[in-house]
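Peer 1: Need the 3D shape of this:
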Amino acid sequence: MARQEQDREDLMREATALYPRAELQVQHEIEPVFWGQKRSGQFSFYFGGDPVYQFDVQGHLRRAYLDGQLYRTQGTTLARLKRTRTADSSTLERYDLTEAEREAVLSGMSDRFAKVLGQLEDPQSFQLTAFLADATEQELLMQIRAHISLVLQGATELAPRIRGKR
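Peer 2: Purely as a prediction, here's the structure:
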């Protein structure tokens, strides 16, 4: 997740920690969809600048940026984080989502990924516009589909609490 909440203009160039990575134009999405994987196997999807979803290797949500708000897993719930900046410091205020709020976030995420997966099954509904990978386009698309499938399988589960983060 970016330290600065700003437009994520050129992820293909700037997201060097994500390799392989790819950008797709999907029919029902206004902004390009960016996907990338870390060396650890964790992966991310960016739908333009917002929303952004980061997952562990099992496809469980770790972090998100939705409607201008930062979210982070606490293991059993999601915390919404609000950054307060002063001239001297920056602090994060944490609010743990209720079960209903958590379910709404996860349901919205699941719906969006189900639509994208459906579009990726129809070659006329998407275009791979850029990629950096040691793989063919077909292999890369298979990997992206597999990651979306993991997300959908684990859509009701959160990743374990991020160590060192409370």
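Peer 1: switch to C-alpha atoms for all contacts and neighbour counts from now on
Peer 2: Will do.
Peer 1: Tell me which stretches of this protein form helices.
Peer 2: In the chain, the segments counted as helices under DSSP state H are 11-14, 99-120, 137-153.
Peer 1: And the contacts of the second one?
Peer 2: Translated: helix 99-120. The contact list for helix 99-120, computed with C-alpha atoms under 8 Å, 6 or more residues apart in numbering, reads 26-27, 77-78, 125-126, 145, 148-149, 151-152, 155-156.
Peer 1: could the residues you listed be laid out in TSV, adding neighbour count and distance to G68?
Peer 2: Below are the contacts of helix 99-120 laid out as TSV (neighbours: other C-alpha atoms under 10 Å; distance: C-alpha to C-alpha, whole Å):
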residue	neighbour count	distance to G68
V26	20	22
Q27	16	24
T77	20	19
L78	29	15
S125	14	28
F126	17	26
R145	18	27
I148	19	23
S149	16	26
V151	23	22
L152	22	23
A155	20	21
T156	15	22
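Peer 1: Would you do the same for the sequence below? I want to compare the two.
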Amino acid sequence: MARDTHDREDLLAEATGLPVRGVIQMPDGNEVVVGFRDDGSPSWFFAADPVFQFDPSFQLRRIFCDGTRYAVAGGQILRLEQTASGGRLQLTKHPLNSEQTQQMLQRWEDRIRPLQAAMQNKTHRWQGTSVPIAEIEPRVLQWLADCPSPPTIAKVSRLPRRRSS
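Peer 2: The predicted structure is shown next:
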């Protein structure tokens, strides 16, 4: 997972959009960074790749996996391909078929289940947090308990805009 300590430190220091965040060391030495936005939507970083982002309703909304970006639309995962054409960047969306979608959801399950087991068995260790461990750990455990398996796919990649008062 986090092969470079510098990457982990950057996420802890600079991921200000995720005010509640921390690094979890797994029993095998791999690290997972989890962060929550103000609305409760988490991002899970298994090193720099893969990354899974959810909305506040436990729906998968964005993925970065094997160097490729993915978004969602209408409850379907889309592979995003950026190409240069005539000096301009163009983003092309390629819907995943059913098998590819299941493989992507399985990647999530393969990463999150060992983390869930380590936390339940208390074989993990927090390496750093933006808030006290007593605040972030129950939040992570509750989110893991509440998230469906496999997670549903959101209708849109963007989070709802916050209304200003």
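Peer 1: Got a TM-score for the two of them?
Peer 2: TM-score for the superposed pair, counting by TM-score structural alignment, normalised by the length of structure 2: 0.82. Supporting figures: 152 aligned residues with a C-alpha RMSD of 2.1 Å.
Peer 1: hang on, the earlier thing: how about the contacts of helix 99-120 of structure 1 in a markdown table, adding distance to Q42 of structure 1?
Peer 2: Output for the contacts of helix 99-120 of structure 1, formatted as a markdown table (distance: C-alpha to C-alpha, whole Å):
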| residue | distance to Q42 of structure 1 |
| --- | --- |
| V26 | 22 |
| Q27 | 26 |
| T77 | 19 |
| L78 | 18 |
| S125 | 26 |
| F126 | 24 |
| R145 | 15 |
| I148 | 12 |
| S149 | 14 |
| V151 | 12 |
| L152 | 15 |
| A155 | 15 |
| T156 | 18 |
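Peer 1: Report the two of these separated the most.
Peer 2: T77 and S125 (34.6 Å; C-alpha to C-alpha).
Peer 1: Any figure for the gap between the residue positioned nearest the centre of structure 1 and E137 of structure 1?
Peer 2: Geometric centre of structure 1, nearest residue: Y53, 1.8 Å, by C-alpha atoms, centre = their mean. Distance of Y53 of structure 1 to E137 of structure 1, computed by C-alpha to C-alpha, to the nearest Å: 23 Å.
Peer 1: got it, and L11 of structure 1?
Peer 2: L11 of structure 1 is 18 Å from E137 of structure 1, by C-alpha to C-alpha.
Peer 1: before we move on, what about Y19 of structure 1?
Peer 2: 14 Å.
Peer 1: OK, contacts around the aligned residue in structure 1 for V140 of structure 2?
Peer 2: Aligned by TM-score structural alignment, V140 of structure 2 pairs with I144 of structure 1. I144 of structure 1 makes contacts with W35, as judged by C-alpha under 8 Å, 6+ apart.
Peer 1: you'd agree R62 of structure 2 is up against V156?
Peer 2: No. Counting by C-alpha atoms under 8 Å, V156 is not a contact partner of R62 of structure 2; they are 9.2 Å apart.
Peer 1: what touches both of the two?
Peer 2: Joint contacts of R62 of structure 2 and V156 (C-alpha under 8 Å, 6+ apart) are 71-72.
Peer 1: neighbour-wise, which of the two wins?
Peer 2: Just comparing R62 of structure 2 and V156: by other C-alpha atoms under 10 Å the higher neighbour count belongs to R62, 23 against 19.
Peer 1: next one: stretch 132-141 of structure 1 to chain centre, how far?
Peer 2: 19 Å (C-alpha atoms, centre = their mean, to the nearest Å).
Peer 1: what comes up buried for it?
Peer 2: Neighbour-count burial for stretch 132-141 of structure 1, counted by 16 or more other C-alpha atoms under 10 Å, picks out 132, 140-141.
Peer 1: max-length strand in structure 2?
Peer 2: strand 76-85 (DSSP state E).
Peer 1: what sits up against that one?
Peer 2: By C-alpha under 8 Å, 6+ apart, strand 76-85 of structure 2 touches 68-72, 89-96, 101, 153-155.
Peer 1: ok, now with 7 Å
Peer 2: Residues outside strand 76-85 of structure 2 that contact it (C-alpha atoms under 7 Å, 6 or more residues apart in numbering) are 69-72, 89-96, 101, 153.
Peer 1: relative to helix 98-120, how tilted is that strand?
Peer 2: Per axes from the mean of the first three to the mean of the last three C-alpha atoms, to 10 degrees, the angle that strand 76-85 of structure 2 makes with helix 98-120 is 110 degrees.
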